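# sequence unavailable; structure follows:
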């Protein structure tokens, strides 16, 4: 391989690694939508194509050395290029990647994104492994790709290893199956521990009444992952209970996040009250706007310098604060007084007992529009609501390739499945 080609391949690998990181951030970002994410993804895949087109010499010289856990983005790109490169690449990835416990967790995303046609069959051949960690990853990957059979799910829901059962629950979310109900019901009714959110969600998809009782137990136990499910499915009294949890400082951020998906006017009131708190203001503003439709711009936001000063002031008081960048760090800081004045003029237009998304009464069309246009980080929860309200009949995999997501949205829009979003979820459970 000539020097010039070596330089080109190195550039493809570096650029692809950068764009992989940008896509990972975009998928959870509050300021990226599906169209903007498509642009990032297109640039990533063009560099991956460049690695594949450079030929087999790239595999030994660049891709295999890049399969190292110390650089997750580079390893993920190398794995995706190997998968897109054909049978030989798959065999090497199986040997060098899935067999390495440190590297294995990094392969879920590239395995889920890969477009090679025989991948599901190749992954399915690994379902007979007796290594629980590997089995859990394979099951989780097939679940993410939407290709795990119901027979395998039913069997693995009863696996002795908790990691495998957890991955099988991802497959159980794909659709309501009669053969899952008995097992899920038994798991939900176990009194030894508070059910995890994945188990509760699977139970709700399958219409099990005990799933809502398990969700209530999880909320009472202050399990933060259950708060969103409670907000999505609860009635007015349930949202009042959720608002009360704002008094608990360790849960406050998760409660505000959940309230934004409730769509309730009472939740908007509660969020408004936290817009003067420098630590919670951005999250409160995001949730408030998701319900009311207010756009945080112009006079409704603090200037960047003001937001920075508030953040710096908080950090000076909390020397142990985690300074790792978070998606919510990119949210605008609301000007609480201006938002409160606006809310005073429009609050009467919002009816108690109704659910709203961006100021519109929530129905199927509004939900689907939200899945197409909402910020990327909020779409994951909206997709969960779609699955819950349709018993798994309608799903949008919000981490799949953008083209696949748009095709999923089109299929949902063309379906005749009824989606009722105003009534509490518990009313539809058997």
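Structure received. Since the model is a prediction, treat every value here as computed from it, not as a measurement. Residues are numbered from 1 along each chain as shown.

# switch to C-alpha atoms for all contacts and neighbour counts from now on
Noted.

# name the helices or strands packed onto whichever helix or strand residue 120 is part of?
Using DSSP states H and E, residue 120 maps to helix 119-124. Packing partners of helix 119-124 (3 or more C-alpha pairs under 8 Å, 6 or more residues apart in numbering; DSSP states H and E): helix 132-144.

# hmm, who's touching the helix or strand just after the helix it packs on?
Following helix 132-144 in sequence order, the next helix or strand is helix 150-156 (DSSP H and E). Helix 150-156 is touched from outside by 164, 165, 168, 169, 171, 172, 177, 179, 180, with contacts defined as C-alpha atoms under 8 Å, 6 or more residues apart in numbering.

# quickly find the element holding the fourth one.
Using DSSP H and E, the element containing residue 169 is helix 162-172.

# after that helix, which helix or strand is next? Please name it.
Later in the chain than helix 162-172, the nearest helix or strand by DSSP H and E is helix 178-189.

# hang on, the earlier thing: list the contacts of the helix holding residue 120.
Contacts of helix 119-124 (C-alpha under 8 Å, 6+ apart): 138, 142, 147.

# cool, and stretch 295-308?
Contacts for stretch 295-308 (C-alpha under 8 Å, 6+ apart): 285, 289, 332, 333, 334, 335, 336, 338, 339.

# in addition, the following structure is provided for comparison:
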């Protein structure tokens, strides 16, 4: 295979890193974006690589023979598939070097799925037009690429965690790709550190995440301080730094989180409590002290942690906070009480939902899960008669899982502005796949909405969906609560955690926590290696 084809493979590998979830298969790479529309999918074959303007400088560097790091995380039983693909394309073995790395939580004895393939020219290849390998390591352009891709992919992941069309397997692919680029930074030494230092001056959330992970993972502690100072300037920055603390295994971050708990700044203590909760670790006396803090955001975070880590011994503190003047504290207290099996917060949750504030949607979903069936039906029926509360009724009916609301959902599917949300609630209860024909419909001609909240949801075909339901409604017990077409049992909820889409997985996690008070809440946004450990427990 000639140099031109090898250039195309390099371009294809770089293209895969930004074009959805790519998987190398022999000489073909398929690219797709989660469960997105067909327009986001493409196929790369041989030299038929999408040639964007951004990819051309990378190919030029390839032609000049510089070293480059390629993400080599590929799935399946052959963990070195990208390495083999390079060799199979005519690149001699002496030109490639593989740095395998076992992904966090990956059991020993299995093929290595993560790492970076280093492509370089040997010093005496007989190719007079190629430049020698730089003596100071990999080229900065490609180290920058790893930094940019890790930052970009984390920002993508941040949205995917709450998206309607991502499953656990989709999220896991993103995690593996992030980890592969982080590996590229880990083995790049000083070249990575200089790029990270430069990035601090213009860092967004994704860049703060990458800088913080790199500092926590490989750099001296002094390099963590600039990232922390940058993060504490804003709530999004603290969120990104927290994501970095959550990304790495507990032993690597336990010391940092313990130090942050002792800081005077309430924002840093709040982030530390969130970090302990993300790892489902008990913050001990620090959590109890935070429950009495005069800083409302810190107190709200502590109240949230009580339910997330299953501290039933602190339930009395949460009950006392149900009357707090601060709405965030009141909601966090009600949420934790509900997770710990208490029905006392139902009036508070109903009130928060009725007010329509920032916590209305989640308060509605939690309230119906703690109500008696008749009470929940009557409350949601009141919403279903008020156009300004239709969406809350849709969310509540999905959370309740009651087929009593299916006829109303079918009517809502005929209203363009609510059709897709009604279809999602219908799927929650019945398990119907509205992406399959004939259940999938078309958008009404001329229908446009700015900032469309349902943009990722499929359009249902109301007549076909109603026919589907009429054929199958006899399979559903009218007195059972359902999720994805199955009566809610511990077994079916665990199946939903493994196989459902992210919003469905979140619903299953809430149900399991409420059915087993004191059990930590399963975090469907946690790094996937940790989720796999929890699922296997």
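The structure has been received and is ready for your questions. Predicted model, so just to flag it, every value in this text is computed and none were measured.

# now the TM-score, please.
The TM-score (TM-score structural alignment, normalised by the length of structure 1) is 0.84; 397 aligned residues with a C-alpha RMSD of 2.6 Å.

# of the contacts of helix 150-156 of structure 1, buried ones?
164, 165, 168, 169, 171, 172, 180 (16 or more other C-alpha atoms under 10 Å).

# mind putting the residues you listed into a markdown table with distance to residue 315 of structure 1?
Converted to a markdown table, those look like this (distance: C-alpha to C-alpha, whole Å):
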| residue | distance to residue 315 of structure 1 |
| --- | --- |
| 164 | 40 |
| 165 | 41 |
| 168 | 41 |
| 169 | 39 |
| 171 | 42 |
| 172 | 43 |
| 180 | 48 |
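
# and the spatially closest residue to residue 25 of structure 2 that is not a sequence neighbour, how far is that from residue 406 of structure 2?
The spatial neighbour of residue 25 of structure 2 that comes closest, neighbours along the chain excluded (C-alpha to C-alpha, 6 or more residues apart in numbering), is residue 81 at 7.9 Å. Computed as C-alpha to C-alpha, to the nearest Å, the residue 81 of structure 2 to residue 406 of structure 2 distance reads 48 Å.

# most centrally placed residue in structure 1?
The centroid of structure 1 falls nearest to residue 380 when counting by C-alpha atoms, centre = their mean (4.1 Å).

# surely it is in contact with residue 398?
Yes: applying C-alpha atoms under 8 Å, one finds residue 380 of structure 1 in contact with residue 398, separated by 5.9 Å.

# follow-up on the earlier one: how many neighbours does the residue nearest to residue 25 of structure 2 have?
Neighbourhood size, residue 81 of structure 2 [other C-alpha atoms under 10 Å]: 22.

# and if you look at residue 68 of structure 2?
Residues near residue 68 of structure 2, counting by other C-alpha under 10 Å, number 24.

# doesn't residue 139 make contact with it?
Yes: look at residue 68 of structure 2 against residue 139 with C-alpha under 8 Å: they come within range, at 6.6 Å.

# for the equivalent of residue 375 of structure 1 over in structure 2, give its distance to residue 525 of structure 2.
Counting by TM-score structural alignment, residue 375 of structure 1 corresponds to residue 501 in structure 2. Per C-alpha to C-alpha, residue 501 of structure 2 is found 12 Å from residue 525 of structure 2.

# do the same with residue 385 of structure 2
Distance, residue 385 of structure 2 to residue 525 of structure 2, by C-alpha to C-alpha: 34 Å.

# between the two, which has more neighbouring residues?
residue 525 (19 against 11).

# and the more buried one, what pairs with it in structure 1?
In structure 1, residue 525 of structure 2 lands on residue 399 (TM-score structural alignment).

# confirm that match sits in a strand?
No: counting by DSSP: H, G, I helix; E, B strand; the rest coil, residue 399 of structure 1 is not found in a strand; it is coil.

# pull the contacting residues for the residue nearest to the centre of structure 1.
Counting by C-alpha under 8 Å, 6+ apart, residue 380 of structure 1 touches residue 398.

# so which helix or strand takes in it?
helix 376-389.

# distance from that helix to structure 2 after superposition?
Following the fit onto structure 2, the mean deviation recorded for helix 376-389 of structure 1 is 1.9 Å by mean C-alpha distance after the TM-score superposition for structure 1.

# show me where the stretch 251-400 of structure 1 has strands.
Ranges of strands in the stretch 251-400 of structure 1, per DSSP state E, counting those that start in this stretch, are 356-357, 360-361.

# okay, those strands in JSON lines with mean neighbour count and distance to residue 323 of structure 1 next?
As requested, the strands of the stretch 251-400 of structure 1 are exported to JSON lines (neighbours: other C-alpha atoms under 10 Å; distance: least, C-alpha to C-alpha, whole Å):
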{"stretch": "strand 356-357", "mean neighbour count": "24", "distance to residue 323 of structure 1": "32"}
{"stretch": "strand 360-361", "mean neighbour count": "16", "distance to residue 323 of structure 1": "36"}
